[in-house]
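J.: Got a sequence here, can you model it:
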Amino acid sequence: MQIRKILLFISFFLGFAALDATANPVDSLLERIDKGASRKFCTELVASDCEFYEVGYRHGKVTVRGNSYVNIAYGVHQYLKQRLGIQLSWNSMHARLPKVLPPWKKKERRETDIKYRYYLNYCTLSYSMAFWDWKRWEQELDWMALHGINLCLDIVGTDVVWRNVLLQLGYTRAEIDKIIAGPAFQAWWLMNNMEGWGGPNSDAWYDQREALQKKILKRMNELGINVCLPGYSGMVPHDARQRLGLDVSDPGMWCGYKRPAFLLPTDKRFTEIATLYYKEQQRLYGKARFYSMDPFHEGGSVEGVDLRAAGEAIMREMKRVNPEAVWVVQAWQACPHPEMIRHLRNGDMLVLDLFSESRPQWGDPESTWYRKNGFDGHNWAYCMLLNYGGNVGLFGKLQHVVDEFYKARNSRFSSTMRGVGLTMEGIENNPVMYELVCDLPWSTADADRIEWSDWLCRYVQARYGNVSNPNVIAAWLLLARSIYGCPADNVSQGCRESVFCARPSLDAKWVSSWAETVDYYEPDSVIRAARLMVEAAVDMPANANFRYDIVDITRQAVAERARLVYNEIVAAYKAHDRKMFRHSTQRFLRLLLQQDRLLSSIPDFMVGRWIKQARSIATNAAEADHYEWNARTQITIWGNRQAAEQGGLREYAHKEWSGVLRDFYYPRWRMYFDALDATFDGKPMPQFDFYAIDEAWTRRHNPYPSEAQGDAVEFAREAMAALDEAE
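T.: Got it, this is the predicted structure:
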């Protein structure tokens, strides 16, 4: 009996010790990376007005100090990357650390005057995160901390707030179902662009969102990541004049959808409705220090609106909730209207210059979106948008992003530059660009200034485990000088879209309506880079990052070859050369199927993963089918017929993914090529109703695999062999 008591005491003591070891949120994060990792580091939170992290080595442990847990986590990641060759990325958030960590040779301290490192665009939360569960969110919050993110937009569960507010205003549940958007489309509803599309949402959905948001907020609070919640921007349902007797303006249409109405600040009920909103939000999720509000986003009409009064009313109601709160607003196109923000007190607003790398609004006179006075003295953040629609494709401006950052730092507007942000529309792509921008805030001193070529070499070594392979370095230099070397004057919306995903025609320049990508690199550079990666695979450790990159780069190479073959198809058809036409179309279709097979080797590139995420959060079969319809619709037709065709939204969020390539894009191209071939016999070319054809796929529920279907390196070799055959 005595021995049993002793054993129980020891067990209790060890359990308590283990709990104490992971009480520090960074230690808990380390445990999620690799069990036992927290015992190999000594992390210390130091009170300081200065944003800093410090990495050293003491008493056989790596020591990381900082003035915030986020800065400590960023310092930990710097050690992992630079000393161990462990880069934690979206495709791999786990690692095996050595039993004894090698020492850090010299204590390193970095400081920054960039107060805010901001993360997310409304679109990201729908294009990439619409169906995430807590497990996936937990990994993302770890990713944020490791990359120094300390301010993050979070719209999860805002639909619960609005449902409750609308019920209090007298709307029925059936009416609310036509107002609140569905899971894959909530970003555009909350940006005041549309209502209802993708709904209705079940009670279980609202319960899930509330519970998930509370977990997210709790973890953000533990890590010290400031949450930015959607505030009250004046949005009311489009029928608020008739239904509630409110004095509203009509912001018009957005891509074929009716926008919500804007409650005029002169209406005596503005304060009442704002108070209802914030009271309900606070009851569910507490107060925030930052609130995001974007009235008139993306072309909303301001006719009949006193913009100064509108800005003052929005600010006033936010300050009632928290006098210390900051209004976060996206600078996009004409918003925020200068008349709306000019008279607001400086220090109460943070403007996200959403597209700083291509169309800055901070006051750069060379910009096509030039604002002479910048943001009228308000604090602002230099942001990189990079990705539109969550499309798949290599793309970036390695040199230009760096140059523009330092240009802004040295401008007359630098005194109000308080942040750096990642404001992409979709994540889990082009990790090199996001790693670069996350390092910018910590490279403000002249001695630490980033030179892209040196930085890229360090990036590659860290990403692949400190393995220096000349073929890999050569491949990345080719990419940096071609597809990642997009010229400064190119302001297109993201990557050169894959012709596989284009709607079939003899003039398939782009996939989405607003792409307008011009050819700025030689396709052969990407093809040679892919060949070098495949050749290097023999000598490279097959870590998760290398597997992801070899597939992604090879995918891009196959897409480049397909575009060249497509040009041959068009030329053959116009030359009435049926033999060459048939030969080229068969090559194109074989490449498309080969691309599908290649991408099936990595879950990140499989439509099955996206659909599984959607179906997995359902509580019954009907919900699962509805969520799957949301998932399939978003990446194909996007909206109803009017929005897709006249509004231009079709395939804006297209994905070059395994499964959708085989079952959606391949049949379209084959049908089109067969019809073209028949015209050689004098048959008329049919008028295809592509919307009807595409919409049918969104209604299906055929299963797709969500786990890798083969070896990434082997499939990449096969794809390169097929690509060479297509020369």
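
J.: Could you use CA atoms for every contact and neighbour count after this?
T.: Will do.

J.: Which elements pack onto the lengthiest strand in the chain?
T.: The longest strand of the chain (DSSP state E) is strand 51-58. For strand 51-58, the elements it packs on are strand 61-66, helix 69-79, strand 108-112, judged by 3 or more CA pairs under 8 Å, 6 or more residues apart in numbering; DSSP states H and E.

J.: neighbours around R96, how many?
T.: A count of neighbours around R96, defined by other CA atoms under 10 Å, yields 10.

J.: Following up with a second sequence; could you model it the same way so I can compare the two?
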Amino acid sequence: MTHTDNVSDSARHPHWAAAVLGLAERILGPAHPPIALHEYPAPERSFEYRADAGTLTVRATDAVAAAVGLHTYLRQVCAVTVDWDARLPLPVPAFPDTPPAHRTAEVDQVYYLNFCTTGYTSPYWGWDEWERETDWMALHGVTTPLTAVGHEAVLRDAYTRLGLSDDQARAFIGGPGYLPWHHMGNLDHFAGPLPASWADTHLELGRRILERQRSLGMTPVLPGFTGHVPPALAPAGPGGRTRTRTWQGLVTHVLDPADPLYADVGARITRSQRELLGTDHLYAIDPFIEMVPVDADPSFPAAIAAATLEGLTRADPEAVWTMQSWPFSYQRSFWSDERVTAFLDAIPDERLLLLDLFAEREPQWTRFDSFGDKTWIWCALLNFGGRTDPMADLQGTLDRVNAAKAARNRPAGIGLAMEATRNNPAFFDLVIDQAWTRTERVERDWLPGFVERRYGRGHDPSLLEAWRGLLATVHAVPDTFRHPADQHGVLGQRPHYRDLADPGELRARVAARVWYAWPDLLRAWERLVGAAENTPGLADGPLGRDLADVAMAVLLRVADHRYLELVEGVAREGTVPQEELADFLAVFDHLDALLATRPEYTYRNWEDQAASWAAGEEDRRVLLDNARRILTVWTVPGDGQLDDYASRMWAGLVGDYYRSRWQLWARELGSAASDPAGVAARLDRALLEREEEFLARGVPDPPQESGDVVARSRALLDRYGRTERP
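T.: Modelled structure (predicted):
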């Protein structure tokens, strides 16, 4: 439904109006109250909204600002929000009157996504998921999304034009579940080949996503060439044109930047991309992600920069290189201040957009004086692999955002560069809100509004008290933890017997994971469960996820302590205390049953979504292998490279895969102290067999009845929530 005032056609019909009204219809339903959209001339990204006589009027400088204006009205006036857990359409039968409210963006750009996100969250999404995600982006002010869907078809086109066969190109690209790491140059010929049907369908999907993003005023970032090429195109070895490098045990081939083929391939890929997907002149290229340059000469990175820019600008004279700062912190032993400065100085300021990827924990802007005069974006990362243990440092993160805004060379934007979405909504909502507002204190200035929007106006007051408890506990990770998600505990880890040699060190690690007052977390859990019981139906929305998250936070620490008690008992007595072992394994069963009540925490859905893209049995084999592999062994069983990196607490993984491994561990626990080498070798063989079995078969079908999240939460609270320690 639309409304127009008696104004000029240009004011009445901004060129972006149809796209924003389509967004409004998707989130409010086709019978939503009237909305009028007008241009708002201003030097900076801004909006103004007012509502009178049942009509909402939004004036905005652009489509993204209009979407944020609409969402701000819904959040501030109607107390509803479109977050990852929202049920749509939102319940807004009428627009309450409100006087004009104006807002100007704190920063011009909002960056969104990480290459890894399309491996850990969205590799198997279709249009329905991407349409909703793109709407979420617009409503939260995203201007600059990384959009990699369809790039595999670009690579196939480019490499076949360069002389490879279709089979060679698809073999080089590898499995669909691992495309992000191929695009970053970390691997090739892995877990594939890429199904031909996948490249075709995802080219069309990518076009559709980009069309929607562009219609909503976004400027997508598309992948570019990293120097990583098929060996068939440029062989390695003596007299060859490439050199090899290794990432997590996987070997890839990179061209020498002095070779003319470097710029030729870069230009060809950029041309194919423009022909197939268009361009907005932003190209994500990370030639050194977790791999130091193959030549230690300090001038070598500058040569990479020159060859990269030559290939880009030959095909697109307006090209801007978008690059992550991650290597500068991840491999700081190589990336000295001098090396980083020399590399960045080799790239003209107007040709670079730099992403300070892990700025909430390891900011690089403070190290390099706000990157001189380079354009940069402050980004939050938080989770690695999409680990589901809910923890963050909300106030510390906010303080770091505010410090960046006061920098000499202020960030051009704020970004979310998480390795996976759909977890820890409070953290990501807080960060992205700072693009359009300035918050000083989380508890005072932001948390009450977050709770009201999440649960609705007039919610049970105990919900705010519960979140205050979470803010003081799991959302107050101390600075001593470099990666908060690394503290995810033993439940999802590959078992071993090494802790028997030093139970004291294990005790210190386990104690460090409870840096807060344990009873405070239990009281927060009690309040959430009580509110769910007092308000029937509330747990059908976001509260249901929150119940699962807090139960997860509690039970993972319980598992840590029960594991510690087992290890200490065996080290002390030489025998396995059977009652303690049963209590330890029971945690897996209880957590699995609770997670099974939530579809977003059910492993089977991941596999089913992957298999839905199969055009035949061979496609299905590749897709299921990729889905299973990346969440468990990541590379190959037994190599020890990235085992359980994602460590997802999902029903099926917890109760079947993780539990079965710990059962194997327990089988010879009593003998581990007397024959550590022999028992460890037998455990490794048994785990290897279990991992191979999982890759071949996945997990059994879950029971048809998954139960009720509130009832299961109450049962777990009664069982685990009455102790003064985990």
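
J.: average distance between the longest strand of the first structure and the second structure?
T.: Mean deviation of strand 51-58 of the first structure relative to the second structure after superposition (mean CA distance after the TM-score superposition for the first structure): 1.6 Å.

J.: corresponding residues in the second structure for that strand?
T.: Taken onto the second structure by TM-score structural alignment, strand 51-58 of the first structure occupies residues 45-52 there.

J.: List the buried residues in the matching stretch.
T.: 45-51 (16 or more other CA atoms under 10 Å).

J.: Same check on stretch 674-683 of the first structure?
T.: 675-677.

J.: which residues are contacting it?
T.: 576, 578, 581-582, 684-686 (CA atoms under 8 Å, 6 or more residues apart in numbering).

J.: what do you get if the cut-off is 7 Å, keeping everything else the same?
T.: M685 (CA atoms under 7 Å, 6 or more residues apart in numbering).

J.: ditto for stretch 185-205 of the first structure
T.: 122-123, 125-126, 177-184, 235, 254, 257-260, 294-295, 297, 630.

J.: PyMOL command to pick out the buried ones of the residues you listed?
T.: Only the buried entries of the contacts of stretch 185-205 of the first structure go into this PyMOL selection, using 16+ other CA under 10 Å:
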select buried, resi 122+123+125+126+177+178+179+180+181+182+183+184+235+254+257+258+259+260+294+295+297+630
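
J.: Give the helix, strand or coil label for the spatially most central residue of the second structure.
T.: Centroid check for the second structure by CA atoms, centre = their mean gives A420 as the closest residue, at 1.8 Å. Under DSSP: H, G, I helix; E, B strand; the rest coil, the three-state class of A420 of the second structure is coil.

J.: aligned partner of it in the first structure?
T.: In the first structure, A420 of the second structure lands on G426 (TM-score structural alignment).

J.: Please identify the buried residues of stretch 540-559 of the second structure?
T.: For stretch 540-559 of the second structure, a neighbour-count test (16+ other CA under 10 Å) marks 540, 542-559 as buried.

J.: Equivalent analysis for stretch 12-28 of the first structure, please.
T.: Neighbour count says stretch 12-28 of the first structure has 21-22, 24-28 buried, by 16+ other CA under 10 Å.

J.: Give me the subset of those residues lying in helices.
T.: Taking DSSP state H, the ones among the buried residues of stretch 12-28 of the first structure that sit in helices are 21, 25-28.

J.: Could you point out which of the helices and strands packed on strand 51-58 of the first structure sits nearest L479 of the first structure?
T.: Closest of these to L479 of the first structure is helix 69-79, at 24.2 Å (criterion: CA to CA).

J.: Comparing that closest one with the second structure, how large is the average distance?
T.: Averaged out, helix 69-79 of the first structure is 1.7 Å away (mean CA distance after the TM-score superposition for the first structure).

J.: so what does that helix touch, helix or strand wise?
T.: Helix 69-79 of the first structure sits against strand 51-58, strand 61-66, helix 134-146, with contacts defined as 3 or more CA pairs under 7 Å, 6 or more residues apart in numbering; DSSP states H and E.

J.: how about a cut-off of 8 Å?
T.: Against helix 69-79 of the first structure (3+ CA pairs under 8 Å, 6+ apart) you get helix 25-33, strand 41-45, strand 51-58, strand 61-66, helix 134-146.
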